[in-house]
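Student: sequence unknown, structure follows:
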């Protein structure tokens, strides 16, 4: 079908793409341009350094081939794939990896410069350890909603987040710099794809949601983004920002690098085979992963200080969380026996270890006892899943729900349009023996899990092709996806999720007092003051509890 797709001229050269169309009567054909370089290969002497702008090419670049994923640990991806099946419509299997990864995909319904379509730039999640932007097919989101979708890669794990010191050649946050370079590419080239460079929305989920908000705090992105959507991730969470120094020392020890000067360390790291580099990082999971930091360039202060002093970009902001963020895929590693039913001691030990990372001089056992007591009514004492559920609720509130509410509150206080969602819609193939017999089921109390919302926002039910494991989307799944896409693309176009395509329920503006939000499900409804008791627990009571038990 490539002969039906126009050859485009952009700043660096010409592109040949192909056409596709979503499986819905409302969908228009979409032009696909894949694997477009936006940065020089960050290999050899460029490894661990800030990205550099791509160079022009001769002839016509074949943009019909799938992109390579950044180097990452495939074992984690395979574990999640048992619960999160994806259609491989773009031919980008997880094994297709390369350090030459600063590439992006573009999906657009028009290549007329006069179209001036809203642009949505995706920031994929993956806990900073992994991330595969190339698996997301934008045919439905673009073709059913008349927007341009851009999906760039960024370097993950140490390749994207290692810091050798603020004043070194590797101050940190290379992954954020990769996205900023991609946004500069969008500014310079997106008109050729029918997009409006003055109407760019970044949207990300999980670690991508955290990075979305961090870009709202960076002086380097101020003129590049005009709206932002952060899903299931906030840099105000206690375990997602500022870590990595101890992990760096473990990494260097594992690689037998004994140099002390940053330049010497960098030279040694650039010589390590990439597969060795990935292998030694498999243990750096969750709070032990390399993370974004205050580097003095991309991020100049802590997210808390930037938020509390009103220094975020003054742009429309949409954010929210799932109701079961830590009840599904994020709980299958910790705590022990979660699926069988964890004990009180097992759950307590997990939280104690996590709190010690941030509060080393505190009697963490007493702090955890106080917090767990606030969740004693989550389930009956004779429920074998009582402590698994306490873990899920406590982790979900402290890592996702409360930080997102605090972030929305800070942004709204700047007199910026702010919208908040709480999604409760489960995906059936994780709760059925007949739908997706090859897909693992989740526990009955799991509703909308971490990682579920991209299915809906990307319109995966309308993307042609089969899901693995015999899974399929129900009619309700598809109709909910249609509605969710309308809300989110309305916001990308206008800064208001209600303005544009017709939606069934008015999404209220979030404000710092009533904290009005939209509960997203088959029948959306407006609500307010989500988890008010837990917001108070973690923002008011928790600092006092920590102070009370500090040594």
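Tutor: It's in. Just so it is clear, the structure is predicted and the values come from calculations on it, not from any experiment.
Student: can we go C-alpha only for contacts and neighbour counts from here?
Tutor: Fine.
Student: name the nearest residue to residue 254, sequence neighbours excluded.
Tutor: Closest residue to residue 254 apart from its sequence neighbours, by Cα to Cα, 6 or more residues apart in numbering: residue 280 at 6.8 Å.
Student: and the gap between residue 293 and residue 484?
Tutor: Per Cα to Cα, to the nearest Å, residue 293 is found 33 Å from residue 484.
Student: those two: who's more crowded?
Tutor: Legend: neighbour count by other Cα atoms under 10 Å for residue 293 and residue 484, higher for residue 293 (26 against 21).
Student: now residue 518: which helix or strand?
Tutor: Per DSSP states H and E, residue 518 falls inside strand 517-520.
Student: so how far is the next helix-or-strand element following that strand off the chain centroid?
Tutor: Using DSSP H and E, the helix or strand that follows strand 517-520 towards the C-terminus is strand 525-527. The chain centroid and the centroid of strand 525-527 are separated by 25 Å under Cα atoms, centre = their mean, to the nearest Å.
Student: alongside the first one, take a look at this:
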């Protein structure tokens, strides 16, 4: 995008270094969809298959794995919903943008279908709504789809493949000044709070970030878990920790909730998990199939009993039903 796509890495680096910073910054103005594709590249060599397929083949068997998310990771993407409640059309546009990022759509029907089903599942289809209610639901939706449920699915796939898995959720609401990073009343841990506790970034700046004694100790305890895991493959072995972190298994579904106090919880949001990992991918498949059929060149054919039988097949009927859904909402 910057015009530095030379085959030699050193030439590429020289070209980028010679670019004006403002020129590079303006590249992002081409749009959210083009600028935020952060997914790994399935290139056939470094990542030979989709991660789900690799985990299904037990490629991580015998390894140790730690995975998790924060309780309100999605708040960084829901700032457009924080003011006056948007109309359903605005909500749908935002969710279509997220959908295109998540599934890399090339056709419109799948994006709209994902947006509508998400709005309906999380109760966001009403127009208008109470601003705080819509913000709460939107944060939960984006947290689930982008962070929480992918972490849960990753934990399940790794555990099923023979990986010793440790699952966490960071939930603590840190008490930094509202003038520094405003936070809605219902929000606990946000996306960037991990840097504060995991790496102690702001402990060196007490004038900006006033951690309480309990928050300081939670940060130290989290770093003990991470250090123990890095050194020994077990977050409980090594430095003394306050709560024993259980191994995540298919039968227990237990994870550590990093809060004040720290507790051990059991995953109990199976409906939302199935929506994110099974329902939405199915909608995507049907939407792409319907769009593919619509883009094929049409040829006039004589009406016959054979043609009628073709239109009665299940796959064609499912596409017909999908179009009705798209048209009628």
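Tutor: Ah, there it is. Please read these numbers as outputs of a predicted model, since none were measured by experiment.
Student: thinking again about what came up before, do I have it right that the residue nearest to residue 254 of structure 1 meets residue 252?
Tutor: No - look at residue 280 of structure 1 against residue 252 with Cα atoms under 8 Å: they stay out of range, at 9.7 Å.
Student: just give the nearest non-adjacent residue to whatever residue of structure 2 lines up with residue 535 of structure 1, would you?
Tutor: Correspondence of residue 535 of structure 1 to structure 2, assessed by TM-score structural alignment: residue 273. Nearest non-adjacent residue to residue 273 of structure 2, counting by Cα to Cα, 6+ apart: residue 149, 5.7 Å away.
Student: show me the helices in the stretch 151-300 of structure 2, by range?
Tutor: In the stretch 151-300 of structure 2, the helices defined using DSSP state H, counting those that start in this stretch lie at 193-199, 213-232, 270-274, 280-295.
Student: superpose on structure 1 and give me the mean offset of the third one.
Tutor: What it means is helix 270-274 of structure 2. Its matched residues in structure 1 lie on average 1.2 Å from helix 270-274 of structure 2 after superposition (mean Cα distance after the TM-score superposition for structure 1).
Student: ok, now the first one?
Tutor: Here helix 193-199 of structure 2, set against structure 1 after superposition, deviates by a mean of 1.4 Å using mean Cα distance after the TM-score superposition for structure 1.
Student: kindly report the same for the longest one.
Tutor: On superposition with structure 1, the average gap between helix 213-232 of structure 2 and its aligned counterparts reaches 1.7 Å (mean Cα distance after the TM-score superposition for structure 1).
Student: contacts for that helix?
Tutor: 174, 196-200, 234-242, 258-260 (Cα atoms under 8 Å, 6 or more residues apart in numbering).
Student: related to what we said a few turns ago, counterpart of the residue nearest to residue 273 of structure 2 over in structure 1?
Tutor: Residue 149 of structure 2 maps onto residue 402 in structure 1, with residues paired by TM-score structural alignment.
Student: that match: which element?
Tutor: Element membership of residue 402 of structure 1 [criterion: DSSP H and E] is helix 402-413.
Student: same for that helix, what does it pack against?
Tutor: When contacts are defined as 3 or more Cα pairs under 8 Å, 6 or more residues apart in numbering; DSSP states H and E, helix 402-413 of structure 1 sits against helix 303-308, strand 317-322, strand 418-423, helix 532-536.
Student: quick one: residues contacting the alignment partner in structure 1 of residue 162 of structure 2.
Tutor: Taking TM-score structural alignment, the alignment pairs residue 162 of structure 2 with residue 415 from structure 1. Contacts for residue 415 of structure 1 (Cα under 8 Å, 6+ apart) come out as none.
Student: please apply the same query to residue 156 of structure 2.
Tutor: Here residue 156 of structure 2 is in contact with 249-250 (Cα under 8 Å, 6+ apart).
Student: the stretch 251-400 of structure 1: helices as residue ranges?
Tutor: Assigned by DSSP H, counting those that start in this stretch, the helices in the stretch 251-400 of structure 1 fall at 262-271, 274-279, 303-308, 344-358, 364-373, 386-396.
Student: for these, which one ends up most surrounded?
Tutor: Of all the helices of the stretch 251-400 of structure 1, helix 386-396 has the most neighbours on average by mean count of other Cα atoms under 10 Å, namely a mean of 23.
Student: that one vs structure 2, mean deviation?
Tutor: Mean for helix 386-396 of structure 1 is 2.0 Å (mean Cα distance after the TM-score superposition for structure 1).
Student: what's in contact with that helix?
Tutor: 324-327, 331, 335, 338-339, 341-344, 347, 371-372, 375-376, 378-380.
Student: sorry, back to before: would you list the helices of the stretch 151-300 of structure 2 in a markdown table and tack on distance to residue 64 of structure 2?
Tutor: A markdown table is the format used below for the helices of the stretch 151-300 of structure 2 (distance: least, Cα to Cα, whole Å):
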| stretch | distance to residue 64 of structure 2 |
| --- | --- |
| helix 193-199 | 19 |
| helix 213-232 | 8 |
| helix 270-274 | 23 |
| helix 280-295 | 28 |
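Student: residue 99 of structure 2 is nearest to which of these?
Tutor: With Cα to Cα as the criterion, residue 99 of structure 2 lies closest to helix 280-295 of the helices of the stretch 151-300 of structure 2, at 9.6 Å.
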